[in-house]
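# Quick one, what's the 3D model for this:
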Amino acid sequence: MGRTFWAVAATVVAGAVLAALTAAPAQAREPRGRAARPAPHWAPKDSGAPQVRFRGLPAVSRSAAWLAGTAGTVLRTTDGGASWRDVSPPGAGELQFRDVEAFGARRAVVLAIGEGEASRVYRTDDGGTTWTETFRNTGARAFYDCMAFFDHRHGLAVSDPVDGRFRILSTKDGGRSWTVLPDTGMPPALDGEAGFAASGQCLVTAGAKDVWLATGGAARARVLHSADRGLTWTAAGTPVPAGDPARGVFALAFRDRAHGLAVGGDYRPDQTSPQAAARTGDGGRHWSPADTPPPAYRSGVTWLPHSRSAALAVGLTGTDLTTDGGRTWRTVDTGSYDTVDCASDGGCWAAGEQGRVAIWER
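Model prediction:
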């Protein structure tokens, strides 16, 4: 949730780099006499910004990606992470960017979080050379957490509840202008319920009109679903830990309109998260706990490209892999990443605190 998470999460500790994601070592797959290939792994890239924590990350391709983080920082690479260009919006140094959605290597929309006017949206069409502020929140009780796009034109952003319901912001022109949607189709929020601005994945889409919203902080961790671009919503409970402002579903990933993953738990390092992942096969109407969940809190999740069963989840204490659609997870690294994303060409990226960014090497 925006307020609580923003205040506390910056104190959590970091880690190292991802190791193999295959059940058998690379050597076992190589013919005799041939040099063994390295197993798939995260290859760290130097962002040049060790003071920044990156929670916004859209993977454009193996070559191109954007990063958004603390101190109003936005970075962009077009050479696979060999170099990063600082394309931060001028005058944004006091803002906390938590989500960025990209429509290629040159067009992107970035969301800053916070109470009142701290919640803002900026858009660029020239790779960050220039930015236009397209939304500034004027509601004192609104706090925007995440945004997601259905296509290059239609997108949504979500705020923590205002007057007892989550507030939805809508764009039909690629983020150039925004309108607050009526809340008549939004079910009432539970007591203490909010979203988590942890990885830019508390609001996700699949297809032309379906969108899901992850929540926490209340007695139950829920996932809300809309099939009409945010006009009407239904809510479903999940088995992810809840009952505390620090617990809930932090991130979602859907590979199509039916199959989705939810990860979360309790982000405090001294608290356990016994059931940090769940899955759905019916579009989020029902959620089943993972048979073997990640061992701790996870803040980001993504399906591996062109796979019906493989996905990665990342968090403060490690990275986990599932190869059976979220039924079982196994830890493949103990390093710290906050967010993870994959592009359609197979390029997968992860990012987190202390300027950490890495690309998946196979």
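# all contacts plus neighbour counts: C-alpha atoms, from now on.
Will do.
# Tell me which helix or strand W6 sits in.
Using DSSP states H and E, W6 sits within helix 2-8.
# Is it correct that A68 is in contact with F54?
Yes - the pair A68 / F54 is scored as a contact, 5.5 Å apart, by CA atoms under 8 Å.
# If you count surrounding residues, which of those two has more?
Legend: neighbour count by other CA atoms under 10 Å for A68 and F54, higher for F54 (33 against 30).
# quick one: that one from V301, how far?
With distances defined as CA to CA, to the nearest Å, the gap from F54 to V301 amounts to 15 Å.
# just A102 next, same as before
Noted for A102: a distance of 18 Å to V301, by CA to CA.
# okay, those two: which has more neighbours?
Between A102 and V301, counting by other CA under 10 Å, V301 is the more crowded of the two (31 against 20).
# I figured that one hits V263, correct?
Yes - with contact defined as CA under 8 Å, V301 and V263 form a contacting pair (6.9 Å).
# Pull up the overlap in contacts between those two.
Listed as contacting both V301 and V263 by CA atoms under 8 Å, 6 or more residues apart in numbering are 251-252, 313.
# Which ChimeraX command selects the buried ones in the residues you listed?
Only the buried entries of these go into this ChimeraX selection, using 16 or more other CA atoms under 10 Å:
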select :251,252,313
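# List just the nearest of the shared contacts of V301 and V263 to S226.
L252 (14.2 Å; CA to CA).
# Please, which helix or strand holds the closest one?
strand 247-254.
# Just the buried positions in that strand, please.
Under 16+ other CA under 10 Å, the buried positions of strand 247-254 are 247-254.
# Next, count neighbours for the residue lying closest to R76 once chain neighbours are set aside.
In this structure, R76 finds its nearest non-sequential neighbour in W66, 4.6 Å apart by CA to CA, 6 or more residues apart in numbering. With neighbours defined by other CA under 10 Å, the count for W66 comes to 29.
# you'd agree W66 is up against T77?
Yes - when contacts are counted by CA under 8 Å, W66 is listed as touching T77 (6.6 Å).
# Quick one: end-to-end distance for stretch 29-46.
Across its full length, stretch 29-46 reaches 31 Å end to end, with CA to CA as the criterion.
# right, and the helix or strand after the helix or strand hosting F135?
Of the helices and strands defined by DSSP H and E, F135 is found in strand 132-136. Going down the chain from strand 132-136, the next helix or strand is strand 144-149, by DSSP H and E.
# what angle do whichever helix or strand comes after that following strand and strand 144-149 make?
As assigned by DSSP H and E, the chain's next helix or strand after strand 144-149 is strand 155-162. Counting by axes from the mean of the first three to the mean of the last three CA atoms, to 10 degrees, strand 155-162 points 160 degrees away from the direction of strand 144-149.
# Please provide the structure for the following sequence as well, for comparison with the first:
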Amino acid sequence: MTDFAANLSQEGSSNAKVLTVSELNRIAKNILEQSFPLFWVSGEVSNFTRAASGHWYFSLKDAGAQVRCVMFKGRNSYVDFTPREGDKIEARATVTLYEARGDFQLTVEFVQRAGLGALFEAFEKLKRKLSAEGLFDADIKCAIPKHPKQIGVVTSADAAALRDVLTTLKRRMPNIPVIIYPTPVQGKGAAQLIANAINTAHERAECDVLIICRGGGSIEDLWQFNEEIVARAIANCTIPTISGVGHETDFTICDFVADTRAATPTAAAELATPSRADILNKTNQLKLQLAKNMQFVLNQKSQALDYLARRVISPSQQIAQQKNQVIQLTNRLNNSISQQLQRKQQNLLRLNQNLQHLNPQAVLTRGYAFVQNKLGNIVSTSSQLQNGDEVTLTFGSGSAEANITKIKH
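Next up is the predicted model:
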């Protein structure tokens, strides 16, 4: 009891304080909050209201009593379900008092469906067991094939999850055959039937990848995928497995044992198949890249051809120039030879003329004669002769023998 409350209990005190209602409610609120730590309470939901502010207001009741509750927006945004009238829930709360009306109430920090505590405990226990055995180890996981030839699906034949998977597979890669291994995914005995379907797929070995899926739901709805028998069947399956159970926030033992976890059944179908649109897009990109590379090579070769052509043209031009030079040199040589020949001919003509002038025969034709002694020497003076010498007289035409009879000096 607080000192202030003790003072209030002193009867007959002349100094007793008279409280206002606000003060009374504040004192009561403080006492309640200090006396009750955070605790769990269970009950049935009634009068549930979601205010415009986002806060939840409801009552929890059992057969003998009820209590008002408030759960503020900042806390209820972390809850994955919205309580409904008649739901059995467990609330983690503190006791307080709403001063404005003097209402005793609980401020709720967290809620879960009744009985989840035991389910979570069983979940964690099995998770620790299988993890210790190595069933979750990354090094034993199989890679999902990029281009499967056939895909298997373990789920309920009339489930919305199956329709989502088939629609996605048809959209992404319609040419891949799909084999369905139908099984109930909820209700009593469903875990054994799910395990049987997985074992059947394993024994037939007719698929390259196996999708194990069902739609979202409460932890109770998904509990069949938290059973050990299902986990063992997945671990024993030699086909690469994809777990697509529930929604993105749902986790099951199946997710940890499978080779790959998908957030939803649709996501599982996307992981199991390549995208036809992506393949076509990549093919077009490769086509464009190939065309670009080919054009680049053609441009390079064309440039090289142009270079060689220029080199061919250049020698051709050089040959033509050299040919012109040869022609010019030939012409010059011919001209030079012709000029030289003309000069030689002129010189020859001149020499011939001179020779004609100097030719004694020509002189002789004009009535002259030359004298030769017996030795054939020309006699140019009379002193070379003696009386009685025999000489030969050569005329312009013919010759004669003569004897010297008289010499004049």
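# where does the TM-score land?
These two chains, once laid on top of each other, score a TM-score of 0.20 by TM-score structural alignment, normalised by the length of structure 1; 109 aligned residues with a CA RMSD of 6.0 Å.
# Using JSON lines, lay out the buried residues of strand 247-254 of structure 1 together with distance to R98 of structure 1.
Output for these, formatted as JSON lines (distance: CA to CA, whole Å):
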{"residue": "R247", "distance to R98 of structure 1": "19"}
{"residue": "G248", "distance to R98 of structure 1": "18"}
{"residue": "V249", "distance to R98 of structure 1": "16"}
{"residue": "F250", "distance to R98 of structure 1": "13"}
{"residue": "A251", "distance to R98 of structure 1": "13"}
{"residue": "L252", "distance to R98 of structure 1": "15"}
{"residue": "A253", "distance to R98 of structure 1": "17"}
{"residue": "F254", "distance to R98 of structure 1": "20"}
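# What is the nearest of the residues you listed to P289 of structure 1?
Distance ranking of those against P289 of structure 1, using CA to CA, places V249 first at 12.3 Å.
# hang on, isn't that closest one packed against A214?
Yes - with the criterion set as CA under 8 Å, V249 of structure 1 and A214 qualify as a contacting pair; they are 5.5 Å apart.
# rewinding a little: quick one: the residue nearest to R76 of structure 1 is in a strand?
Yes - the assignment for W66 of structure 1 is a strand, going by DSSP: H, G, I helix; E, B strand; the rest coil.
# and it, how far is that from V204 of structure 1?
As judged by CA to CA, W66 of structure 1 and V204 of structure 1 stand 18 Å apart.
# Kindly report the same for S159 of structure 1.
Between S159 of structure 1 and V204 of structure 1 the distance is 14 Å, computed by CA to CA.
# Same check on G248 of structure 1?
16 Å.
# same thing with E101 of structure 1?
Distance of E101 of structure 1 to V204 of structure 1, given as CA to CA: 11 Å.
# can you check R3 of structure 1 too?
R3 of structure 1 sits 21 Å away from V204 of structure 1 when distances are taken as CA to CA.
# Between those two, point out the one with more neighbours.
Shown here are R3 of structure 1 and V204; by other CA under 10 Å, V204 has more neighbours (24 against 19).
# what's near enough to touch that one?
147-149, 211-213, 252-254.
# Using the three-state scheme, assign it.
V204 of structure 1 falls in the strand class when you classify it by three-state DSSP.
# where's it relative to V263 of structure 1, distance?
When distance is defined by CA to CA, V204 of structure 1 is 13 Å away from V263 of structure 1.
# now D99 of structure 1
17 Å.
# Could you do A65 of structure 1 as well?
As it turns out, when the distance is counted by CA to CA, A65 of structure 1 lies 23 Å from V263 of structure 1.
# who's more crowded, those two?
V263 (32 against 28).
# so what's the more buried one closest to, chain neighbours aside?
If the residues on either side of it in the chain are set aside, V263 of structure 1 comes closest to A277, at 4.3 Å by CA to CA, 6+ apart.
# what about the one you found, how many residues close to it?
37.
# where along the stretch 201-350 of structure 2 do the helices fall?
With DSSP state H, counting those that start in this stretch as the definition, the stretch 201-350 of structure 2 shows helices at residue ranges 228-236, 253-257, 265-272, 276-358.
# So which of these is nearest T167 of structure 2?
Nearest to T167 of structure 2 among the helices of the stretch 201-350 of structure 2 is helix 265-272; the distance by CA to CA comes to 8.6 Å.
# so what does the closest one touch, helix or strand wise?
The criterion is 3 or more CA pairs under 8 Å, 6 or more residues apart in numbering; DSSP states H and E, and the helices and strands that helix 265-272 of structure 2 contacts are helix 160-172, strand 209-214, strand 241-245.
# try 10 Å
When contacts are defined as 3 or more CA pairs under 10 Å, 6 or more residues apart in numbering; DSSP states H and E, helix 265-272 of structure 2 packs onto strand 151-155, helix 160-172, strand 209-214, strand 241-245, strand 260-261.
# So which of the ones you listed is nearest L8 of structure 2?
With respect to L8 of structure 2, and counting by CA to CA, the nearest of those is strand 241-245 at 61.1 Å.
# Just send the contacts of V204 of structure 1 back as CSV, with distance to A235 of structure 1 too.
Converted to CSV, the contacts of V204 of structure 1 look like this (distance: CA to CA, whole Å):
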residue, distance to A235 of structure 1
M147, 19
A148, 18
F149, 20
V211, 12
W212, 10
L213, 9
L252, 14
A253, 17
F254, 16
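# For S288 of structure 1, state which of these is nearest.
Taking CA to CA as the measure, S288 of structure 1 sits nearest to L252 out of the contacts of V204 of structure 1, at 13.9 Å.
# wouldn't that closest one be in contact with L224 here?
No - checked against CA atoms under 10 Å, the pair L252 of structure 1 and L224 is beyond contact range at 11.1 Å.
# Identify the contacts common to those two.
203, 212-214 (CA atoms under 10 Å, 6 or more residues apart in numbering).
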